[in-house]
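1. After the sequence you'll find the predicted model.
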Amino acid sequence: MIIKSAEFITSAVKPPQYPPAALPEIAFAGRSNVGKSSLVNVLVNRKRLVKTSSTPGRTQLINFFEVNGQYSFVDLPGYGYAKVPLAVKKTWGPMMRTYLEKRESLRGVVLIMDIRRVPGQEELDFILWLRQYQIPAIPVVTKTDKLSKSKQMKQLAVISETLGVDRDHLIQFSAKTRRGRDQVWAAIEATVNI
């Protein structure tokens, strides 16, 4: 995908604040600190379109971006980080659920997981929930450059077994080496065109 333009549109908490649903949307979801922002930045060839942070739990709003005037990318708050205040945590679930259940232009969700972690109950619940609402999931495992090839193979086997997903459906990605960028784009384009 050749990127001609990528721009931030708005941040939102509830539907009246969402931008018009004019473009097909792809949402990006995952635990805090799995590399969501870095993945989006690599996809759009920008260093800082989406703010990255070494502190987990920074994204606390739903952030909308327009890419090439063709797609809307939606950066969802990371889940599963214990140090976020309980009051903030309580608003995330309903905020994300409302967006995912009701957004008519949503075509799929890129589910991002750190290759060094075994998916937990939150990921399993999230996948089941996406299936229930018939929202396609694109599973991406990030930070592959942090493990040796043999450890990558072991972790991919564990992740695919835990999720009940064929290993060939897991896209391996590294923001550092840009490995997997083209595969993620191909999966996004295929999902939008279903």
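-> Everything's here; your move. Numbers count the residues shown, from 1 in each chain.
2. Going by C-alpha atoms from here, please, whenever you check contacts or count neighbours.
-> Will do.
3. longest single strand anywhere in the chain?
-> Secondary structure of the chain read by DSSP state E shows that its longest strand is strand 106-114.
4. Report the angle between the helix or strand following that strand and strand 106-114.
-> The helix or strand immediately downstream of strand 106-114 is helix 121-132, counting by DSSP states H and E. Orientation of helix 121-132 against strand 106-114 (axes from the mean of the first three to the mean of the last three Cα atoms, to 10 degrees) gives an angle of 160 degrees.
5. dropping in the other structure now:
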Amino acid sequence: MKVTKSEFIISAVRPEQYPADGLPEVALAGRSNVGKSSLINRMINRKNLARTSSTPGKTQQLNYYRINDDLYFVDFPGYGFAKVSKSLRQAFGEMIETYLTQREPLKLVLQMVDLRHPPSKDDLMMHEWLKHYNLPLCVVGTKADKIPRTRREKHIKVIKQELGIGSGDLFIPFSSEEGLGREELWTVISRYTGVGQELNEAANQE
């Protein structure tokens, strides 16, 4: 199965707005400006299905993208929310917590961290929260192309140590510019969603 169809479905703020077709969902969580939209576009080989924002924290809903009518990418609001009020931040937090703990079609969470920097306080809190609830998790280190190849392993080691990522945990360095990590990430997504290995095979052929 090639990734030949991808479309934006809805910006949802309430459970009754979420798709009801039962397709598996992969959630993308990370700080504002960590590169969630760029990752989605690279994964489906499109330039602008997911729109990047010039204002970090602007995305304030769960944005659903349907891939080949087989699964959804669910783009979370970037945590941090420097531009919004405390009450709005609380509402976002409650929306996300409800989704993560009660959404049955959710099969995998991709926690995205900027590989260039040590994890932030928000990164650490999100990671601890996801581990506490034992949610299926893969940490993705974005913007790997911004780091010289000779220094990437050092940055990866820092991220893993700070987050407590062990040998049995999933971690994938990723570059939306170079495509680094795309095939590995499709393999993980395929494994957790049950969509099948054809997604990974399509990625390998492109």
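-> It's in. Not measured: the values here are computed from a predicted model.
6. Where does the longest strand of structure 1 end up in structure 2?
-> Using TM-score structural alignment, the residues of structure 2 aligned to strand 106-114 of structure 1 are 106-114.
7. for structure 1, what spans make up the helices?
-> Along structure 1, the segments classed as helices by DSSP state H run 36-43, 86-102, 121-132, 149-163, 181-192.
8. on that earlier part again, now do the longest strand of structure 1: everything it contacts.
-> Defining contact as Cα atoms under 8 Å, 6 or more residues apart in numbering, one finds that strand 106-114 of structure 1 is touched by 24-31, 34-36, 100, 119, 135-143, 188, 191-192.
9. That one vs structure 2, average offset?
-> By mean Cα distance after the TM-score superposition for structure 1, the fitted strand 106-114 of structure 1 averages 0.5 Å away from its aligned residues in structure 2.
10. gap between that strand and the chain center?
-> 4 Å (Cα atoms, centre = their mean, to the nearest Å).
11. Out of the helices of structure 1, which one sits most buried?
-> The highest mean neighbour count among the helices of structure 1, using mean count of other Cα atoms under 10 Å, belongs to helix 36-43: a mean of 22.
12. What helices and strands are in contact with it?
-> strand 25-30, helix 181-192 (3 or more Cα pairs under 8 Å, 6 or more residues apart in numbering; DSSP states H and E).
13. Please report the distance of the residue of structure 2 positioned farthest from its centre from Tyr64 of structure 2.
-> Within structure 2, the residue lying farthest from the chain centre (Cα atoms, centre = their mean) is Thr150, at 25.9 Å. According to Cα to Cα, to the nearest Å, Thr150 of structure 2 stands 37 Å off from Tyr64 of structure 2.
14. just Leu115 of structure 2 next, same as before
-> Counting by Cα to Cα, the gap from Leu115 of structure 2 to Tyr64 of structure 2 is 25 Å.
15. Same check on Thr98 of structure 2?
-> For Thr98 of structure 2, the distance to Tyr64 of structure 2 - Cα to Cα - is 16 Å.
16. Kindly report the same for Ser37 of structure 2.
-> 12 Å.
17. what do you get for Thr55 of structure 2?
-> 20 Å.
18. Which residue, other than its chain neighbours, is closest to Lys14 of structure 1?
-> Met95 (6.5 Å; Cα to Cα, 6 or more residues apart in numbering).
19. Looking for the alignment partner of the one you found in structure 2.
-> That one, Met95 of structure 1, aligns with Met95 by TM-score structural alignment.
20. Pull the contacting residues for the most centrally placed residue in structure 2.
-> Structure 2 has Leu28 as the residue nearest its centroid, 2.4 Å off, counting by Cα atoms, centre = their mean. Residues in contact with Leu28 of structure 2 (Cα under 8 Å, 6+ apart) are Lys36, Phe73, Val74, Asp75, Phe76, Val109, Leu110, Gln111, Met112.
21. cool, and Ile171 of structure 1?
-> Contacts of Ile171 of structure 1 by Cα under 8 Å, 6+ apart are Pro139, Val140, Val141, Gly180, Gln183, Val184.
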